[in-house]
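**Student:** Test case, fold it:
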Amino acid sequence: MHKRTESKELNMARTIIIEEVGGPENMKLVDWPVGDPGPGEIRIRHKACGLNFIDVYQRTGLYAMKLPHALGMEAAGIVEAVGPGVTHLKEGDRAAYASMPPGAYSEARVMPAAQVCPLPDAISFEQAAAIMLQGLTVEYLFHRTTPIGKGDSVLFHAAAGGVGLFACQWARSEGIELIGTAGSDEKCALAKAAGADHVINYRSADFVAEVKKITGGKGVDVVMDGVGKDTFEGSLDCLKPLGMMISFGNASGPVPPVNLLTLAAKGSLKLTRATLFTHIADHAKCQEMAQHLFSKVVSGDVKVNIGQTFPLEEIAAAHRALEGRQTTGSTIITL
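**Tutor:** Below is the predicted model:
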């Protein structure tokens, strides 16, 4: 990857693209054209962007894209220009987003405005780049997927990751009992400190047996599972009858086909495969969710945990760290 201090031309921006799917080495840092926004669009100059597993899924081809394509789903910065029909943002506004299409690994870009959200002054660009995708994910998991309230119990896998640490804090702020799993005692301690009521090191203990022990054999009301293949079967065994399994990620690989009779045999279980982008597709709903998230951060209910930072030209190292389970909290990319 070549490194430049800054792209001087307004119509060019340093951008990470892929021309074919594959490993981290397939990502290229290039000068990419940036035009003027059309109807319903904005041009935004990024100050920081986020790193998420969906970026890996797109890079590897698990989530197909037409190539070549820029990568990155989340960023924060300053609105430089506004196209016709955009009313919730203006030139000079601070803003942040987690939305389609990919292209956030860049100095600047033109993109649809509907899912870009005005950013309160109390939240820094770095914090915003760390919270949008993960925080909005937690918002829909706890508020828009199945009814969850004070006193309910949730099993959350990878509780020391970026989404997990948000979930631990969110659950604590709402009186929800959260059992978190993680892959080391150090990560378990992070989840516990963030608000998990119970933690399980899945490398040294059977998480199904531990959940049953913690719940007196009853199981939990809801499982939130972003790990995928490795935890799916055990997760079903952790649910109460009529419990809800929310599968929302594939960190260990996609879940194999499910026999619906298995759900019946395990207690008339409910199962959904949720995605953030369905929830934020509606402009008004997306803005509402973002305001809810920002209020949690500004109030202190949820603290932003930036575990590591990489410059844009070291994006391959960032991906390797994420895939190798070597990250904690959120990871941001600086420009």
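
**Student:** CA only for contacts and neighbour counts going forward, please
**Tutor:** Will do.

**Student:** The protein: helices as residue ranges?
**Tutor:** Along the chain, counting by DSSP state H, helices occupy 53-60, 125-143, 162-173, 185-194, 207-214, 232-237, 260-265, 276-279, 283-299, 315-323.

**Student:** Could you also give me the structure for this second sequence? I'd like to compare it with the first:
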Amino acid sequence: MSKAIRIHAHGGPEVLAYEDADPGLPGAGQILIRHTAIGLNFIDVYHRSGLYPPPGGFPLIPGGEAAGVVLAVGAGVDWLKHGDRIAYAVNVGAYCEERVIAADRVVKVPDGISDEQAAAMMLKGMTAEYLLRRTYKVKAGDTILYHAAAGGVGLILGQWAKHLGATVIGTASTADKIELAKAHGFDHVINYKEQDFVAGVAAITAGRKCDVVYDSVGNDTFPASLDCLRPLGMFVSFGQSSGPIPPFS
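**Tutor:** Okay, the predicted model is just below:
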């Protein structure tokens, strides 16, 4: 019997239950896949803790991205076959060994990309895309600040922003994380445990500050992030790893 991790109520890690889960057979437009790697994201914690309501209610199989191989295809699926390597990003349901999923939600994984890489880049990569290209369209000459630079999204976004010609400033909490971020596109990384990041940004930019601040940390970095913005700059809140931003006026 295939296995899955389910949540039946909000709580800590102890509410994660390892249970039998029959994925069933694929219907029209669907495929049955066996996971080989599953991506982990903070939104999984939010669904478990109750910070975000669980899509579809309980019981819930968390997890928003994964990679695997096709085991069977349903009627009308003519571009995938048994054995194809695929990856995807969806709302929930990835914490399992096998699942049925709509075929139009997956992409083929090319040679040269491992299952682990594919599983870790889908949701995080799409997050980096909407931050850099749609929320605030970063261009050459911009200066950006990204909190948690050594995280999964940060390591993708740092390289992408550097390729676009931006000056990329990040924050991190340890020397190892700082070096990792610098190896992935960040020009400057501030150790926020040892230095006030607002003062650090002001020094790096000679007082000009940043065109945009991307913040997935939440409570611990707000409202100080606002002090890192130039006039008419943009603050982008897209996560709450340290807790939600408190009400403000």
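
**Student:** Mind checking the TM-score on these two?
**Tutor:** TM-score for the superposed chains, counting by TM-score structural alignment, normalised by the length of structure 2: 0.93, backed by 247 aligned residues with a CA RMSD of 1.6 Å.

**Student:** hang on, the earlier thing: quick one: closest of the helices of structure 1 to residue 14 of structure 1.
**Tutor:** Among the helices of structure 1, helix 315-323 comes nearest to residue 14 of structure 1, with 12.5 Å by CA to CA.

**Student:** Could you report the separation of the residue positioned nearest the centre of structure 2 from residue 165 of structure 2?
**Tutor:** Nearest to the geometric centre of structure 2 sits residue 124, at 3.4 Å (CA atoms, centre = their mean). Per CA to CA, to the nearest Å, residue 124 of structure 2 is found 21 Å from residue 165 of structure 2.

**Student:** Likewise for residue 211 of structure 2?
**Tutor:** From residue 211 of structure 2 to residue 165 of structure 2 the distance is 13 Å (CA to CA).

**Student:** contacting residues around the residue nearest to the centre of structure 2?
**Tutor:** 152, 153, 156 (CA atoms under 8 Å, 6 or more residues apart in numbering).

**Student:** Check residue 217 of structure 1 too.
**Tutor:** So residue 217 of structure 1 contacts residue 211 (CA under 8 Å, 6+ apart).

**Student:** Residue in structure 2 paired with residue 71 of structure 1?
**Tutor:** With TM-score structural alignment as the criterion, the equivalent of residue 71 of structure 1 in structure 2 is residue 62.

**Student:** Show the contacting residues for that match.
**Tutor:** Counting by CA under 8 Å, 6+ apart, residue 62 of structure 2 touches 5, 6, 7, 44, 47, 48, 92, 93, 94, 95.

**Student:** okay, residue 211 and residue 165 of structure 2: which has more neighbours?
**Tutor:** Remark: of residue 211 of structure 2 and residue 165, residue 211 carries more neighbours, 20 against 14, as counted by other CA atoms under 10 Å.

**Student:** What does that one correspond to in structure 1?
**Tutor:** Match for residue 211 of structure 2 (TM-score structural alignment): residue 221.

**Student:** State the distance from its match to residue 271 of structure 1.
**Tutor:** Counting by CA to CA, the gap from residue 221 of structure 1 to residue 271 of structure 1 is 12 Å.

**Student:** Need the overlap of contacts for the two.
**Tutor:** residue 244.

**Student:** how near is the match of residue 71 of structure 1 to residue 126 of structure 2?
**Tutor:** Distance, residue 62 of structure 2 to residue 126 of structure 2, by CA to CA: 18 Å.

**Student:** Name the residue most distant from the centre of structure 2?
**Tutor:** Largest centre distance within structure 2, by CA atoms, centre = their mean: residue 75, 32.3 Å.

**Student:** Let me see the contact set for that one.
**Tutor:** Applying CA under 8 Å, 6+ apart to residue 75 of structure 2 gives the contacts 27, 28, 29, 30.

**Student:** cool, and residue 145 of structure 2?
**Tutor:** With CA under 8 Å, 6+ apart, residue 145 of structure 2 has these contacts: 168, 169, 170, 171, 210, 212, 213, 214.

**Student:** hmm, 10 Å instead?
**Tutor:** 158, 167-171, 186, 188-189, 197, 201, 209-215, 225, 228-229, 235 (CA atoms under 10 Å, 6 or more residues apart in numbering).

**Student:** Nearest residue to the counterpart of residue 190 of structure 2 in structure 1 in space, ignoring adjacent ones along the chain?
**Tutor:** In structure 1, the residue paired with residue 190 of structure 2 is residue 200, using TM-score structural alignment. Excluding the flanking residues, the one nearest residue 200 of structure 1 by CA to CA, 6 or more residues apart in numbering is residue 181, at 4.7 Å.

**Student:** Cheers, nothing more for now.
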